[in-house]
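A.B. asks: A structural model of the following input is requested.
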Amino acid sequence: MTMRVGVLLNPIAGFGGTLAMHGTDLLAADRFADAVAAGRSSRRLVRALETWQARGGAARLVSAPGLLGADALRSAGFDARVDVVEEATGPTTRRDTLAAARRLIADGIDALLFSGGDGTATDIAEAIGLAVPVIGVPSGVKMHSQVFSRSPEAAGRLLAELTAGRAWDETADVLDAAADGSPGVIAALRAARAGEPLQGAKGGSSAPSDAGERRAIAAELLRASGPATTWIIGPGTTAAALADALGVAGTLRGVDVRHPSGAVELDVDEERLLAVVSAAADPRLVLGVVGGQGFLLGRGNHELSPRVLSALGADRVSIVATSSKVATLVPPVLYIDADDGLGGEPAGSRHPLLGYRRVRTGARQTTVLNVVDAAA
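C.D. replies: The predicted structure is shown next:
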């Protein structure tokens, strides 16, 4: 029998990542059309399905209606059957996502492919529980949950294995941000699995030595800097140790700038970062690693786009991670999940940080890790 795969997307997922917005849960109604037009979630869904199709994937696609899936599939040329679900008359909300997911289950799908972020995964878990295996196409801003593939292409390869009967599923945690911004387990879904692993759940550093290592890393960075250094401080606790050493009350989840004058800019967006990098005499970026996942870029730091990195130069980027965080990386590599076209760079461009890079892990301690494209 031909497998029936439900397709559902959050049409505004990922909007505002480069604008220093940390998700779309509280997106103003007058920005909805802009978010849909940006189309990040739909493009990444199509990339996953194109990979699946290129690998000979055979299944019946059963799509949620309109902006929730059918529009994207039709514009990409996929033969999708649209379920009869009441169309929203205005901007879609989580209620529409919940209703569409439940209707897809009632229609008898065998699996669900969805495109969005942690908020979308949370909604789907509420709607369907453990009814069918799911594959998450990473399209949001954070994506801390275990249900996401490492890239749209990885999701497409996993879907090909699933529809060919060569995959299994297991219960996986759905994480979303708590009030303080830290991820916590919200629910669970049945995540499809095959030979290619999914991303892990985001984890923090908890070894007793971590706090000391973070302070030592910050001290080493300051010793190697000068009075003209403009510090660009990425998200995360390891990079935040530098902010503490500089006397900056950073945002932790955002990208902050500390100028040579002592002036500070918090939660800076991509356009402003590009201007800062272009004008600074000695700009330096401190970039942490997402614990448990190994992501360097593409998870919660979209402001650090390829064009910002190209303007900065790879030699001005300090990658930092405690030794315990590095020890948990399986495999021991770092990932970049760049958006379509490498964020405005010419087609076929190589991301400036790909390849073997030195990672500072403590006082006079470094290791070398390979930074790879998550799509490969």
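A.B. asks: going forward, measure contacts and count neighbours with C-alpha atoms only.
C.D. replies: Will do.
A.B. asks: Which residue is the nearest non-sequential neighbour of E196?
C.D. replies: Excluding the flanking residues, the one nearest E196 by CA to CA, 6 or more residues apart in numbering is L158, at 7.3 Å.
A.B. asks: what about that neighbour, neighbour count?
C.D. replies: 26 (other CA atoms under 10 Å).
A.B. asks: Tell me which other helices or strands the one helix or strand it maps to touches.
C.D. replies: Secondary structure from DSSP states H and E places L158 in helix 152-163. On a contact count with 3 or more CA pairs under 8 Å, 6 or more residues apart in numbering; DSSP states H and E, helix 152-163 meets helix 40-54, strand 133-138, strand 183-193.
A.B. asks: The second one vs helix 40-54, what angle?
C.D. replies: Comparing the axes of strand 133-138 and helix 40-54 via axes from the mean of the first three to the mean of the last three CA atoms, to 10 degrees yields an angle of 120 degrees.
A.B. asks: Distance check, the residue sitting nearest the centre point of the chain against L252.
C.D. replies: Nearest to the mean C-alpha position of the chain, by CA atoms, centre = their mean, lies R299 at 3.3 Å. Applying CA to CA, to the nearest Å, the value for R299 to L252 is 14 Å.
A.B. asks: Now the second one, please; I'll put the structures next to each other:
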Amino acid sequence: MFRLGLIINPLAGVGGSVGLKGSDGEATAKKALALGAEPKANLRSQQALEPLKGLEIELITYPGEMGEDCARVAGFDPQVLGAIKQGHTSAADTERAAREMAALGVDLILFAGGDGTARNICHAIGDSTPVLGIPAGVKIHSGVYTVTPKAAGEVVAMLVRGELVTLADQEVRDIDEEAFREGRVRAKYYGELLVPEEGRFMQHTKEGGREIEELVLDDIAADFTETMEDDVRYIMGSGSTVQALMEHLGLDNTLLGVDLIENGKLIGSDLTAQQLLAMTEGRKARLVITVIGGQGHIIGRGNQQLSPELLRRLGRDNIIVVATKSKLKELDGRPLIVDSGDVELNHQLSGLIRIITGYRDAVLYRVADY
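C.D. replies: The predicted structure is shown next:
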């Protein structure tokens, strides 16, 4: 029987919806919760366990919010190790859980978190035991995560069924959150983890340091501004491509946050999920987002402020995607990805989507349903 370890960082990603751009450290997590953030890591882990129902799996986990609760909701009767202080888990708990599961000889450790959690796992066990990450963090630059939670379950299911899946070392990277909050990305290499690879499902390490195609960005900005409508609130997502649109409009921009504009004026900066809902309530609104280079995500990486409730309110037709063709070519044919945290919504947003790639120039590109 396949022995699967499950570790959940219950506070992973909690800072995303309230614009904190990370959740590392107890103080940041407490601040996020005080601002009204709701932990989502257990829900995302349930989505990952869904494809595993009915398979012969011995599930080994940690108590309560670190895995046991999620496993039981998903219909498993897990073996529970260790002890935790409910509501006050830490990186030390994650590392201890990883070491204990590795010592038991589990076939794979499935863990939910972000780059900070991957660092903890790497520090605890290195590449001694195969692992696989369920994406639940705000920032995910490491190559150990699948593109969505459901995809993690699909990869594990392949392993349980005995299908051929390659194991390979993948980089663990994390960024300086304080610099990130100031709009600067400083990614650092922390080691490698042994990960089952399945190209459709695994996240590619984010590209960085590419030369900005200024002329193309100017063309994209010109096309967008020509089509803007009066009395419509435009939600401006994160990233350098959207930043180029804001610069074209002569407006200040939060590079790694979400802003709101209307009638050529900035009316909200670095907004949280709740602020976006409040400021678009009863108003005509559109969302402007771009593609994360090398990964292909348009929702769910660094823009958790764009909640499922907001996306449903807007509707697919009010989502504007902008990207250079070179950024799309970097995907090498891989589809775009929506990882909203809501499986049904991911499905609704899948299919072909129009992407503005220049002045009066657009392409249709596929959004996957993972």
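A.B. asks: TM value for the aligned chains?
C.D. replies: Once superposed, chain against chain, the TM-score is 0.87 (TM-score structural alignment, normalised by the length of structure 2); 362 aligned residues with a CA RMSD of 2.8 Å.
A.B. asks: looking at the helices and strands packed on helix 152-163 of structure 1, which is buried most?
C.D. replies: Across these, the average number of neighbours (mean count of other CA atoms under 10 Å) peaks for strand 133-138, which reaches a mean of 29.
A.B. asks: Average offset of that one relative to structure 2?
C.D. replies: Here the mean offset of strand 133-138 of structure 1 against structure 2 after fitting is 1.0 Å, by mean CA distance after the TM-score superposition for structure 1.
A.B. asks: Read off where that strand ends up in structure 2.
C.D. replies: Using TM-score structural alignment, the residues of structure 2 aligned to strand 133-138 of structure 1 are 130-135.
A.B. asks: What mean distance separates the helix holding L158 of structure 1 from the matching residues in structure 2?
C.D. replies: Compared with structure 2, helix 152-163 of structure 1 is 1.5 Å away on average (mean CA distance after the TM-score superposition for structure 1).
A.B. asks: how big's the offset between whichever helix or strand comes after that helix and structure 2?
C.D. replies: Counting by DSSP H and E, the element after helix 152-163 of structure 1 in chain order, helix or strand, is strand 168-177. With mean CA distance after the TM-score superposition for structure 1, strand 168-177 of structure 1 departs from structure 2 by a mean of 1.5 Å once superposed.
A.B. asks: against structure 2, where does strand 168-177 of structure 1 fall?
C.D. replies: Going by TM-score structural alignment, strand 168-177 of structure 1 sits over residues 166-175 in structure 2.
A.B. asks: can you pull the buried residues of the matching stretch?
C.D. replies: Using 16 or more other CA atoms under 10 Å as the burial criterion, the residues of stretch 166-175 of structure 2 that qualify are D169, Q170, E171, V172, R173, D174, I175.
A.B. asks: got a list of what the closest residue to the last one other than its chain neighbours touches?
C.D. replies: This points to I175 of structure 2. Closest residue to I175 of structure 2 apart from its sequence neighbours, by CA to CA, 6+ apart: A187 at 4.2 Å. A187 of structure 2 makes contact with H141, R173, D174, I175, D176 under the criterion CA atoms under 8 Å, 6 or more residues apart in numbering.
A.B. asks: likewise G355 of structure 1?
C.D. replies: So G355 of structure 1 contacts N370, V371, V372 (CA under 8 Å, 6+ apart).
A.B. asks: likewise K30 of structure 2?
C.D. replies: Taking CA under 8 Å, 6+ apart, one finds nothing in contact with K30 of structure 2.
A.B. asks: I'd guess it is in a helix, am I close?
C.D. replies: Yes - counting by DSSP: H, G, I helix; E, B strand; the rest coil, K30 of structure 2 is located in a helix.
A.B. asks: quick one: the residue nearest to E196 of structure 1 and G292 of structure 1, what's the gap?
C.D. replies: For L158 of structure 1 relative to G292 of structure 1 (CA to CA), the value is 20 Å.
A.B. asks: ok, now P227 of structure 1?
C.D. replies: 35 Å.
A.B. asks: what's the answer for L98 of structure 1, then?
C.D. replies: 29 Å.
A.B. asks: same deal with R284 of structure 1?
C.D. replies: Distance, R284 of structure 1 to G292 of structure 1, by CA to CA: 25 Å.
A.B. asks: Going along the chain, name the helices of the stretch 151-300 of structure 1.
C.D. replies: 152-163, 210-223, 237-245, 270-279 (DSSP state H, counting those that start in this stretch).
A.B. asks: Could you say which of those is packed most deeply?
C.D. replies: helix 152-163 (a mean of 26).
A.B. asks: by how many degrees do it and strand 183-193 diverge?
C.D. replies: Using the same axes, to 10 degrees: helix 152-163 of structure 1 against strand 183-193 is 50 degrees.
A.B. asks: Quick one: distance of helix 152-163 of structure 1 to the chain centre.
C.D. replies: The chain centre lies 18 Å from the centre of helix 152-163 of structure 1; the measure is CA atoms, centre = their mean, to the nearest Å.
A.B. asks: what does that helix rub up against?
C.D. replies: 3, 44-45, 47-53, 55-59, 135-138, 148-149, 167-168, 192-194, 196, 374-376.
A.B. asks: quick one on the thing from earlier: what's the distance between the match of strand 133-138 of structure 1 and the middle of its chain?
C.D. replies: On CA atoms, centre = their mean, the centre of stretch 130-135 of structure 2 falls 13 Å from the chain's centre.
A.B. asks: what's in contact with it?
C.D. replies: 44-45, 48, 107-114, 118, 144-149, 152, 167, 193-196.
A.B. asks: same deal with stretch 276-291 of structure 2?
C.D. replies: So stretch 276-291 of structure 2 is contacted by 231-239, 241-242, 297-298, 305-306, 310, 314, 318-323, 327-328, 336 (CA under 8 Å, 6+ apart).
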